[in-house]
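>>> Sequence first, then the predicted structure, then my questions.
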Amino acid sequence: MTSNNTSIKITEFIISGFDSVNMPVAVGVVILIVYVVCCLANIINILFIVYDKKLHKPMYLLICNLAVVDILYTSSASPTMIRTLVAGVKTISYVPCLIQMFAFNFGAIKETLALSVMAFDRLLAISCPFQYHSYLTNGRTLVLIFILWVVGCCLTAVFPATVIPLPHCYSVLKYAFCDYPALIRTTCADHEYYFNMIAIIIFIILFVTFSFICLSYFGIIFFVKVSSSSDKKKMSSTCLSHLIVVTCYYFPVFVLSILTRLGVVLSLQERNGLIVGLFLGPPLVNPFVYCLRTKEIKYKILKLFTKC
């Protein structure tokens, strides 16, 4: 599946995805500020859950897991973008580039798995409220989280496994960082073949996880219908946080991964904007959604500010 182009030995890549940006420093500073807020908000969320034994429950362990995933996800590409825009350093070595591609795709896949298991947690809590803590103990939750990390790692291994064996004909990355399409475009291979292959894999992952989330909510809706009005209000409040997070993540993913394969053409600026929104949006929204809509965490924050 390779062309007749002469391959070259690559030691570093040149990032050209931001060459057309009018005010690169300003854009870089905005990304830097959002990135710092993302990391701080998620770290605070983790610390609240880790140091408060009352929050050592399955739901909060899953929120903590999501916060760790968000930090990994946003940290996979943000530093490179900030360095490129603010400092003007447009080169990245070969191995760090591959690591970045793996970390970015691992974070994206882990995000879908984390949201799926959180939907299942809400279904279990609403459908079996009295048996919930016997079915989903802290130990089982931690084992489930560990299994999902291993599964995510195995699924992500497909990306570097398809890129590493290919010869490279170019050293310039057309996009903003080392994501899979940017690296494939530097190879001498048939780009469409590898794009379509990965698109099928991504579609399967998105379809399975999104369908699982939808089925979980169908189950939740069924149990809400047969519940009292006070229980309905409590259930809707419990699930709204998760729905906000799911919508915030899946919308740009579907546009980038599915619609572009179906013929939707995006300019470089539009693609970069969606990519930035993809790995900065959910990690920024998630901690604030769970802090503001989760009673126990919100109470801890208010108590901390009151003491200060």
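Here it is on my side, so go on.

>>> only C-alpha atoms for contact and neighbour calcs from this point on.
Fine.

>>> Hmm, Cys127 is touching Phe223, no?
Residue 127: Ser, not Cys. Yes. In this structure, Ser127 is within contact of Phe223 by CA atoms under 8 Å, at 6.2 Å.

>>> got the buried residues for the helix or strand where Ile201 lies?
Take DSSP states H and E as the rule and Ile201 turns out to sit in helix 191-225. Across helix 191-225, burial judged by 16 or more other CA atoms under 10 Å covers 191, 194-195, 198-199, 202, 205-206, 209-210, 212-213, 216-217, 219-221, 223-224.

>>> can you give me the strands in this protein?
Secondary structure of the chain by DSSP state E: the strands cover 12-15, 91-93, 172-173.

>>> Where do the helices of the stretch 201-308 of the chain begin and end?
Assigned by DSSP state H, counting those that start in this stretch, the stretch 201-308 of the chain shows helices spanning 229-254, 268-293, 295-307.

>>> so the helix holding Ile201 versus helix 229-254, what angle?
Angle between the axes of helix 191-225 and helix 229-254 is 170 degrees (criterion: axes from the mean of the first three to the mean of the last three CA atoms, to 10 degrees).

>>> What helices and strands are in contact with helix 191-225?
Applying 3 or more CA pairs under 8 Å, 6 or more residues apart in numbering; DSSP states H and E, we find helix 191-225 packed against helix 94-127, helix 180-184, helix 229-254.

>>> Just tell me which of those ends up closest to Pro58.
For the helices and strands packed on helix 191-225, the distance to Pro58 is smallest for helix 94-127, at 8.0 Å, taking CA to CA.

>>> Pull out the buried residues from the closest one.
Those would be 97-98, 100-127, for helix 94-127 by 16+ other CA under 10 Å.

>>> Who are the packing partners of that helix?
Contacts defined by 3+ CA pairs under 8 Å, 6+ apart place helix 94-127 against strand 12-15, helix 58-82, helix 138-156, helix 158-163, helix 191-225, helix 229-254.

>>> Output those as CSV; include the columns distance to Lys295.
Shown next, in CSV, are those (distance: least, CA to CA, whole Å):
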stretch, distance to Lys295
strand 12-15, 44
helix 58-82, 12
helix 138-156, 20
helix 158-163, 40
helix 191-225, 20
helix 229-254, 10
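
>>> Hmm, Leu206 is touching Thr112, no?
Yes. Contact criterion CA under 8 Å: Leu206 and Thr112 qualify, at 7.3 Å.

>>> let's bring in a second model and compare:
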Amino acid sequence: MDMDNQTQVSEFILLGLSEQPLQRQMFFTLSFSLYLIGCMGNLLTILAIVSDPHLHSPMYFFLSNLSLLDICFTSTTIPKVLVNHLCGLSTISFSACLAQMYFFVAFGAADSFLLSAMAYDRYLAICCPLHYMTIMSILRCALLVVIPWISANLISMVHTILMTRLSFCSNRIPHFFCDINALINLSCSDTQVNKILVLVLGGSGVLIPFVCIMASYTPIAVAVWKVPSARGRWKAFSTCGSHLCVVSLFYGTIIGVYFNPASTHTPQRDMAATVIYTMVTSVLNPFIYSLRNQDLKGALRKFIRWGHFAKSL
């Protein structure tokens, strides 16, 4: 359906991953399963941290915020996919599409900034252990969470405002959600400014945190290497291993979708990578942290046992 200008676009059609009924059914089942597991895993992580006084430290404060962000991030896209499938629809209104894009960009950027704050926290814990609790005061922890939220929302606001100024030649989005690149590609307007800002703001939202993470882990690696015993080195590294796994998964998929040469992009490849960082990473994060962290595993077991006890009363 072609459009003469943006004012005629009242809704978009989300084409999804496939037009084959069987594949669509499989995608619905996968989305529902991953969303349910991811929300439950992240919610349990938050509740376990809140309920256990031993986990009221900066590291777990950041982890609980990361879990909250993961729930919000997946909730911007997956519920709409599920509702559309159940209702037999594939449409989304123009305003809802922009809102989905806004929150998707905002939560994704906040996730990126928060991962760098977590790396800074690990740097202080390992390289400055004697001053760690003094430096990581309640105020500083709050700022390291609030600043990513504010910065991410400012980035998203710029993209959304610029998107409202575009005219669209078609309302058929070859994706399962309102992705910023997919919307830009549908436009009949001059999108040069939009594309530049996707690279500049998107690049800063990914590159700056990534550089900060590398800057944090370089002295960490040096400090761990100087630990005399192998057991001590392993213990020091294990506190960072979970975070490094999450960082690799998150940035690897984002770079694969948004920062590769255009010649390497195909709709199938981009959507497959998008599925990984919109759904799979949010599901894996709580498992990555809980499996490698004895304190968190203990808190989760205690919380689940308490839940069973409360239910029996």
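It's in. Worth saying up front: this structure is predicted, and the values here are computed from it rather than measured.

>>> quick one: the equivalent of Leu32 of the first structure over in the second structure from Val83 of the second structure, how far?
The pairwise alignment with the second structure assigns Leu32 of the first structure to Phe32, based on TM-score structural alignment. Per CA to CA, to the nearest Å, Phe32 of the second structure is found 10 Å from Val83 of the second structure.

>>> quick one: which of these two has more around it?
More neighbours surround Phe32 than the other of Phe32 of the second structure and Val83, with 17 against 13 (other CA atoms under 10 Å).

>>> how many neighbours does the closest residue to that one other than its chain neighbours have?
Setting aside the residues directly before and after it, Phe32 of the second structure is nearest to Leu82 in space (CA to CA, 6 or more residues apart in numbering), at 7.0 Å. A count of neighbours around Leu82 of the second structure, defined by other CA under 10 Å, yields 18.

>>> residues contacting Leu82 of the second structure?
Contacts for Leu82 of the second structure (CA atoms under 8 Å, 6 or more residues apart in numbering) come out as 28, 31-32.

>>> just Ile276 of the second structure next, same as before
Neighbour list for Ile276 of the second structure: Thr253 [criterion: CA under 8 Å, 6+ apart].

>>> what do we get in the first structure for it?
Ile276 of the second structure maps onto Gly277 in the first structure when the alignment is built from TM-score structural alignment.

>>> how close does that match get to Thr74 of the first structure?
Gly277 of the first structure is 10 Å from Thr74 of the first structure, where distance means CA to CA.

>>> Could you do Asn286 of the first structure as well?
Distance of Asn286 of the first structure to Thr74 of the first structure, computed by CA to CA: 12 Å.

>>> any idea which of the helices of the stretch 201-308 of the first structure is most buried?
The highest mean neighbour count among these, using mean count of other CA atoms under 10 Å, belongs to helix 268-293: a mean of 19.

>>> Check the offset of that helix from the chain's centre.
9 Å (CA atoms, centre = their mean, to the nearest Å).

>>> circling back: closest one to Thr306 of the first structure among the helices and strands packed on helix 94-127 of the first structure?
Among these, helix 58-82 comes nearest to Thr306 of the first structure, with 23.2 Å by CA to CA.

>>> residues in contact with Phe73 of the second structure?
By CA under 8 Å, 6+ apart, the contact set of Phe73 of the second structure is 103-104, 107-108, 278.

>>> Apologies, that question was intended for Asn65 of the second structure.
Residues in contact with Asn65 of the second structure (CA under 8 Å, 6+ apart) are 46, 145.

>>> what's the answer for Val280 of the second structure, then?
Leu34.

>>> The same query, at a cut-off of 6 Å, please.
By CA atoms under 6 Å, 6 or more residues apart in numbering, no residues touch Val280 of the second structure.

>>> Roughly how far does it sit from Leu68 of the second structure?
Using CA to CA, Val280 of the second structure is found at 15 Å from Leu68 of the second structure.

>>> do the same with Gly108 of the second structure
Relative to Leu68 of the second structure, and taking CA to CA, Gly108 of the second structure is found at 12 Å.

>>> Same list (the strands of the first structure) but as JSON lines, adding distance to Leu268 of the first structure and mean neighbour count.
Rendered in JSON lines, the data for those read as follows (distance: least, CA to CA, whole Å; neighbours: other CA atoms under 10 Å):
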{"stretch": "strand 12-15", "distance to Leu268 of the first structure": "13", "mean neighbour count": "19"}
{"stretch": "strand 91-93", "distance to Leu268 of the first structure": "19", "mean neighbour count": "17"}
{"stretch": "strand 172-173", "distance to Leu268 of the first structure": "12", "mean neighbour count": "20"}
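
>>> Dump these to TSV, plus distance to Pro58 of the first structure.
As requested, those are exported to TSV (distance: least, CA to CA, whole Å):
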stretch	distance to Pro58 of the first structure
strand 12-15	42
strand 91-93	40
strand 172-173	42
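
>>> Would you mind telling me which of the ones you listed is nearest Val255 of the first structure?
Nearest to Val255 of the first structure, of all the strands of the first structure, is strand 172-173, at 21.5 Å by CA to CA.

>>> For the closest one, give me every contacting residue.
Contacts for strand 172-173 of the first structure (CA under 6 Å, 6+ apart): 13-16, 182.

>>> mean shift between it and the second structure?
Average distance, strand 172-173 of the first structure versus aligned residues of the second structure after superposition (mean CA distance after the TM-score superposition for the first structure): 1.7 Å.

>>> residue range for that strand in the second structure?
Under TM-score structural alignment, the match for strand 172-173 of the first structure in the second structure covers residues 172-173.

>>> Tell me the gap between stretch 42-50 of the second structure and the middle of its chain.
17 Å.

>>> now swap in stretch 166-183 of the second structure and tell me
That offset, for stretch 166-183 of the second structure, works out to 21 Å (CA atoms, centre = their mean).

>>> So for that stretch, what gets flagged as buried?
For stretch 166-183 of the second structure, using 16+ other CA under 10 Å, the buried residues are 166-180, 183.

>>> Compute the first-to-last residue distance for it.
From the first residue to the last, stretch 166-183 of the second structure extends over 9 Å; the measure is CA to CA.
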